[in-house]
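1. quick one, fold the following:
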Amino acid sequence: MTNVSAPLPTPRAELLDCLAQPHLYDLAVIGGGATGLGVALDAAARGFSVVLVDSHDFAKGTSSRATKLVHGGVRYLAQGNISLVREALHERTTLLSNAPHLAQPLPFVMPSYRFWETPFYGIGLMMYDALAGKAGLGATQFLGRARTLQLLPTALKDGLKGGVKYWDGQFDDARLALALARTAASRGALLVNYCPAKKLIHEEGRVAGFECEDAETGRAFTVKARCVVNATGVWVDGLRQMDGEAIGKPVKPIVAPSQGVHIVVDKEFLPSDHALMVPKTADGRVLFAVPWLGKLILGTTDSPRQDVVREPLPFKEEVAFILNESARYLTRAPKPEDIRSIWVGLRPLVKPQDDDGGNTKSISREHTVLASRSGLVTVTGGKWTTYRAMAEDVLQKCFETGALEPKAAGVTNQLQLVGTPTEVVRHRISDAPGMHSYGADAAQVAGLPGAARALGGGLTEAMVRFAARFEYARTVEDVLARRSRMLFLDARLAQEVAPAVAEILREELGCDPQLPAFLALAQQYLRPEM
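-> You can find the predicted model right below:
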């Protein structure tokens, strides 16, 4: 099922006027990350009336800070979580098919420095292939030393015995989230960013909607819906507590936040279209070196956090860990001064009942869907790869509560997202960003004023105008962090480009594009003092 058409404009004044209209929606979603957007799209595609609000920008939180991998989860296989791996492998193929300009196969090489590692990990990865079945992206291969160095030319040569090559996928997470939002809108859903839900509405003990507020003007709105979904990721416990207090039933927190840090360096540290994967580092974590948008991502960490903040900072020991572990596998190890950008994401891991908060590496990455006594449906946990399956589970829970009449699932299985090109995609996600990132929308972008004016980092004036007119962008951060990925690729370059972006946004939107706030944020993405 294709979804190729002229892009829908996203004028904020009109969106807010629609939100102000008295209407009983079938489904109201709070939270515009991967999960909330997936729910909105699934429900709209089934013919339900849908509204979604987010307190900040779409994918501002965890959903723009992934390791950029669409994967079944090799380490989950090692943990024995076969069902999660099987589901994720199926969803991996679906995602790659439905947005081929934003999600593509990626080959990985696992270098071996002990004789037993190649057969040991190779057999495990062949099991990974077997679980994928027809959804496999390529067969696992055992590599000799020479072939391993050919694919990973800067891998440490001393002690290298060989390696194993296997396949997974990679994607542009924030732009995929945006494609979900725009596709949901094309199916009739109303989506509004920068409109935080302030209070849940209860009628006769049942949740019946919420009150929200435009963050720019303070204009208040009342949203009524048959079913309300709490898809706020690491923040779900706040809404759950609000719901519990309203109906006189206290709730226990269900989220154990885990912090993941990623470092970006120039691709010269691993000039390859293959990613490097270390299954077990010095402290038992996994290390990736992934080519992405012309740069190299190194990560990730898995550190418990007790606080939940919008812009978490990396711990110094996390940065040191990634750099030190990279030095064990690369001939030239990146140093702090080589870092182009650092980003931190908080994973909403679901607590086991007996959790003491001390170790998030062992917590399952499976998602949880709950319905409270009032009918509030909460979804959290999971991972980007399985967003579509999570959405189906949420809709099923809405049916089970009696809030909605059931409609058949599976409508998003072959629903191609907005921007999916009709021709074969020839650019890779690992290539530097450019017009190809827009897929079928490239012609519309090229037709806007400023298409020939390059701002830097593959961004043009026309791309900024497109973000303002068709992609819900309101601020410099929206453009440089999530419509373009420049903040995540090169924070200093993003600072240099920001004033020009702000000028274009002022012209397009007539509002304050928050330039000083962005310049301060970009400083956080630069290397910390070591």
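
2. contacts and neighbour counts: CA atoms only from here.
-> Noted.

3. list the contacts of Pro348.
-> Residues near Pro348 by C-alpha atoms under 8 Å, 6 or more residues apart in numbering: 233-234, 255-258, 380-382.

4. all helices for the stretch 251-400 of the chain, in order.
-> All helices of the stretch 251-400 of the chain, identified by DSSP state H, counting those that start in this stretch, fall at 316-327, 387-400.

5. tally of neighbours for Gly72?
-> Per other C-alpha atoms under 10 Å, the neighbour tally for Gly72 reads 26.

6. in this protein, spot the helix with the most residues.
-> The residue-count maximum for a helix in the chain (DSSP state H) belongs to helix 491-509.

7. what is that one packed up against?
-> strand 454-456, helix 461-470, helix 476-477, helix 486-489, helix 515-525 (3 or more C-alpha pairs under 8 Å, 6 or more residues apart in numbering; DSSP states H and E).

8. point out the most buried one among the ones you listed.
-> helix 476-477 (a mean of 29; mean count of other C-alpha atoms under 10 Å).

9. please provide the structure for the following sequence as well, for comparison with the first:
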Amino acid sequence: MIPSPALPGAFERGRNLRRLADEHFDVLVVGGGITGVGVALDAASRGLRTALVERGDFASGTSSKSSKLVHGGLRYLQNGDVRLVYEALRERQRLLRNAPHLVRVMPFLIPMFGKGGVIHPKLEKALGSAMWMYDLTGGARIGKLHQRISKEQTLAHMPTLPADRVGASYLYYDAQADDARLTLTVARTAAELHGAVCVNHAPVVELTHEGARTTGAVVEDAESGDRIEVRARAVVNAAGVWADDIRALDEGMHPHAIRPAKGIHLTVPWSLVRNDIAVIAPVPKDKRSIFVVPWPAPAGEEPAFTYIGTTDTDYDGPTEDPQCTREDVAYLLDAINHSTTTDITERHVVGTWAGLRPLVKATTSGRTADLSRNHAVVTSASGVVSVTGGKLTTYREMAADTMGAVAKVLDLPRSQRRSRTARLRLLGADGYDPGATGPDQHLHQRYGGEARVVQAMAERDPSLGVPLVNGLPHLRAEALYAVRYEMATTLADVLERRVRGLMLSRDATADAAAAVAELIGPELGWSDRRRADEVAELRARAAQQRDAPGLPDSVLPGVGS
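-> Here you go, the predicted model:
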């Protein structure tokens, strides 16, 4: 499908608020995470009048706090979930084709450990069989098969591995993406290329009904406090870990269908790990593994950061803003130090993040790791379609299945019953230059063909071509672009999600907060009081991230205080 020209003002918040009030929609999507924006794109690309509302910012929940991987999931094969892996690997290939500027192939190393580097034959055979199964399930679609590499090659990829324990290892291929940018790009594609109306910072406070049917929702504009009634023929609940709360508005009782699983991650200077590719390392005395992933750097340059994370820790705390605790940080540091010769301590941690996956209760096991990653789509008696579960990689398929249920609710004609997103390229895919170098490479890998707009801003005003945050590659022009074209309305929208400052370099980002607020404040019409409040809030978030696990100020040359 050839995309239509971008619609002027289609991602402008004030205009979209007015459209929410004035228009009547076929589909209203509640939730602006990756699943919700995927549903909005699927619906709008079918020619349906589509609206989406998000209580916070796009991807402000789980969809900005994942492991940033687009993959099948080797461990799901161990659980016998071959179908999930097959479907995820098929979706991985579609993303590589439809969003080449956002999703990149990444090699993964599985180091083999043994006493004196001698690997137990049964372990070696089991892992080799898993590698072949992954290739056959769909891993080979990427164009490369797994490899068995020598001990010397293994250490070349990660010199900090313990040479006395590591042996010949395995190399295979998956992909990586900035989850928040992918989510935002899907939302913009739905709006700018297919006419959807998307609004952030607009929580649903009520679902409206006529008789037994749900006919829309009342949302509140978090900026003004005004309430808007949104009329729609069908409502999709894609609120992620908060989906049960929306179901309670519809059904009158909380279904308790979701069991949150907490994913924890931390960022450290790359120089402490020195992995040139992603590594899957075992957690001692545990059945889990951790991902050790370098944050992408321009070609020819060493990465500045490596992030370390795991998923699926059972969680029963507040869902609003989960944090990495001191115990979480200790768990990850213990795991990475078991697989490296460097001593990485709390003092080296420059960023942390935690997210909640909305897993569907479907097992009596006590481990969230045993819960299915398959998604579930249910339709209530009033016609609200709820989608839960799943994973980042399979968002497009989840959206297509959700719209299949919506098609039944709306009794859509045959011409609108088929999903059109399998080959639908995302905004920025056209005009993407994979051969760009230097600062242009950074911009093309974030904006694709839209990089030309950021480049033009920096060319017109050279002050916008300097770094936004000390030690990070983002330009000041990117902050203005976020406000003008990406519906960023708060300082956190810019520094947490449009650029990943808090995640990568917490203290340096807090230091830059006042300068960034001074830059974007006039664009957003902020008063001096609002600007001060935004800076205080951003710095409080940085302090919360640091203080929750009791971390000291990070010390990193050229970054932070």
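
10. one step back: closest to Gly419 of structure 1 out of the helices and strands packed on helix 491-509 of structure 1?
-> helix 461-470 (11.7 Å; C-alpha to C-alpha).

11. read off where the closest one ends up in structure 2.
-> Under TM-score structural alignment, the match for helix 461-470 of structure 1 in structure 2 covers residues 476-485.

12. and for the matching stretch, what's in contact with it?
-> Taking C-alpha under 8 Å, 6+ apart as the rule, stretch 476-485 of structure 2 contacts 11-12, 454, 457-458, 463-468, 488-489, 494, 498, 516, 519-520, 523-524.

13. please apply the same query to stretch 280-295 of structure 2.
-> Contacts for stretch 280-295 of structure 2 (C-alpha under 8 Å, 6+ apart): 67, 108-111, 270, 275-279, 303-310, 332, 335-336, 338-339.

14. please flag which of those residues sit within strands.
-> Members of the contacts of stretch 280-295 of structure 2 lying in strands (criterion: DSSP state E): 108-110, 278-279, 305-310.

15. buried subset of those?
-> 108-110, 278-279, 305-310 (16 or more other C-alpha atoms under 10 Å).

16. quick one, the longest helix of structure 1 and helix 461-470 angle?
-> On the basis of axes from the mean of the first three to the mean of the last three C-alpha atoms, to 10 degrees, helix 491-509 of structure 1 is oriented at 50 degrees to helix 461-470.

17. with structure 2 superposed, average distance for helix 491-509 of structure 1?
-> Once fitted to structure 2, helix 491-509 of structure 1 is off its aligned match by 1.1 Å on average (mean C-alpha distance after the TM-score superposition for structure 1).

18. give me the buried positions along that helix.
-> For helix 491-509 of structure 1, the neighbour count (16+ other C-alpha under 10 Å) marks 491-492, 494-495, 497-499, 501-502, 504-506, 508-509 as buried.

19. equivalent range in structure 2 for it?
-> Against structure 2, helix 491-509 of structure 1 falls on residues 506-524 (TM-score structural alignment).

20. average offset of the match of helix 461-470 of structure 1 relative to structure 1?
-> Mean for stretch 476-485 of structure 2 is 1.0 Å (mean C-alpha distance after the TM-score superposition for structure 1).

21. which stretches of the stretch 201-350 of structure 1 form strands?
-> Assignment of strands within the stretch 201-350 of structure 1 using DSSP state E, counting those that start in this stretch yields the ranges 206-213, 220-230, 255-266, 275-278, 287-292, 295-299, 303-304, 341-350.

22. got those strands as a markdown table, with distance to Asp17 of structure 1 columns?
-> A markdown table is the format used below for those (distance: least, C-alpha to C-alpha, whole Å):
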| stretch | distance to Asp17 of structure 1 |
| --- | --- |
| strand 206-213 | 13 |
| strand 220-230 | 10 |
| strand 255-266 | 35 |
| strand 275-278 | 47 |
| strand 287-292 | 39 |
| strand 295-299 | 42 |
| strand 303-304 | 42 |
| strand 341-350 | 33 |
